[in-house]
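1. sequence? don't have it. structure:
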């Protein structure tokens, strides 16, 4: 199966994970490692909706930026 950005998340045979910081109403982002090593991301409110696919390097850059506070202004 070809994996691409926007693939329906239900077509991916993966185990989705969400943060323990997510709220009880399920408003969170879920992630899953794909067989080839890439990482898929989906919105938990739309589990069958599109999944975005990122390389480990792309996710690392994002996580390091988030840890460093680079996106704090978006939620302030």
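-> Okay, I see it. Because the structure is predicted, anything quoted here is derived from the model rather than measured.
2. can we go C-alpha only for contacts and neighbour counts from here?
-> Will do.
3. distance check, residue 63 against residue 55.
-> Between residue 63 and residue 55 the computed distance is 12 Å (CA to CA, to the nearest Å).
4. what segments of the chain are helices?
-> Under the criterion DSSP state H, the chain carries helices at the ranges 56-67.
5. nearest residue to the middle of it?
-> residue 41 (2.3 Å; CA atoms, centre = their mean).
6. next one for the comparison:
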């Protein structure tokens, strides 16, 4: 199995299914996630699918999702 690392080209991650929110817009401005065979999760920007992927543990993704559900990051989506 190929070693996964932060910043590797997302196109180098074979055999994964990228998923984005059904609420994402039609312009493709989305974050996509893919489960990896070792249990980690890859994240990429859908506008640049060939660009870098960041690799997170399931615990890191769980902490992020918990914070999102609690509204801790709502201020990041507010219009300036």
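-> Alright, I've got the coordinates. Only a predicted model underlies this, so the values are computations on that prediction, with no experimental measurement involved.
7. any idea what the TM-score comes out to?
-> The TM-score (TM-score structural alignment, normalised by the length of the first structure) is 0.97; 76 aligned residues with a CA RMSD of 0.6 Å.
8. hang on, the earlier thing: excluding its backbone neighbours, what's nearest the residue nearest to the centre of the first structure?
-> residue 31 (4.6 Å; CA to CA, 6 or more residues apart in numbering).
9. please say which position in the second structure the one you found maps to.
-> Counting by TM-score structural alignment, residue 31 of the first structure corresponds to residue 33 in the second structure.
10. burial measure for that match, as a count.
-> When neighbours are defined as other CA atoms under 10 Å, residue 33 of the second structure has 22 of them.
11. in this structure it contacts residue 13, no?
-> No. In this structure, residue 33 of the second structure is not within contact of residue 13 by CA atoms under 8 Å, at 11.9 Å.
12. which residue ranges form the strands in the second structure?
-> 8-9, 31-35, 41-45, 52-56 (DSSP state E).
13. those: which one's closest to residue 73 of the second structure?
-> Using CA to CA as the measure, strand 31-35 is the one of the strands of the second structure that comes nearest residue 73 of the second structure, at 14.8 Å.
14. counterpart of residue 17 of the second structure in the first structure?
-> Using TM-score structural alignment, the equivalent of residue 17 of the second structure in the first structure is residue 15.
15. ok, now which ones touch its match?
-> By CA atoms under 8 Å, 6 or more residues apart in numbering, the contact list for residue 15 of the first structure reads 32, 33.
16. likewise for residue 16 of the second structure?
-> 34, 35, 36.
17. mind checking how far it is from residue 65 of the second structure?
-> The spacing between residue 16 of the second structure and residue 65 of the second structure, counted by CA to CA, is 21 Å.
18. now residue 17 of the second structure
-> Per CA to CA, residue 17 of the second structure is found 19 Å from residue 65 of the second structure.
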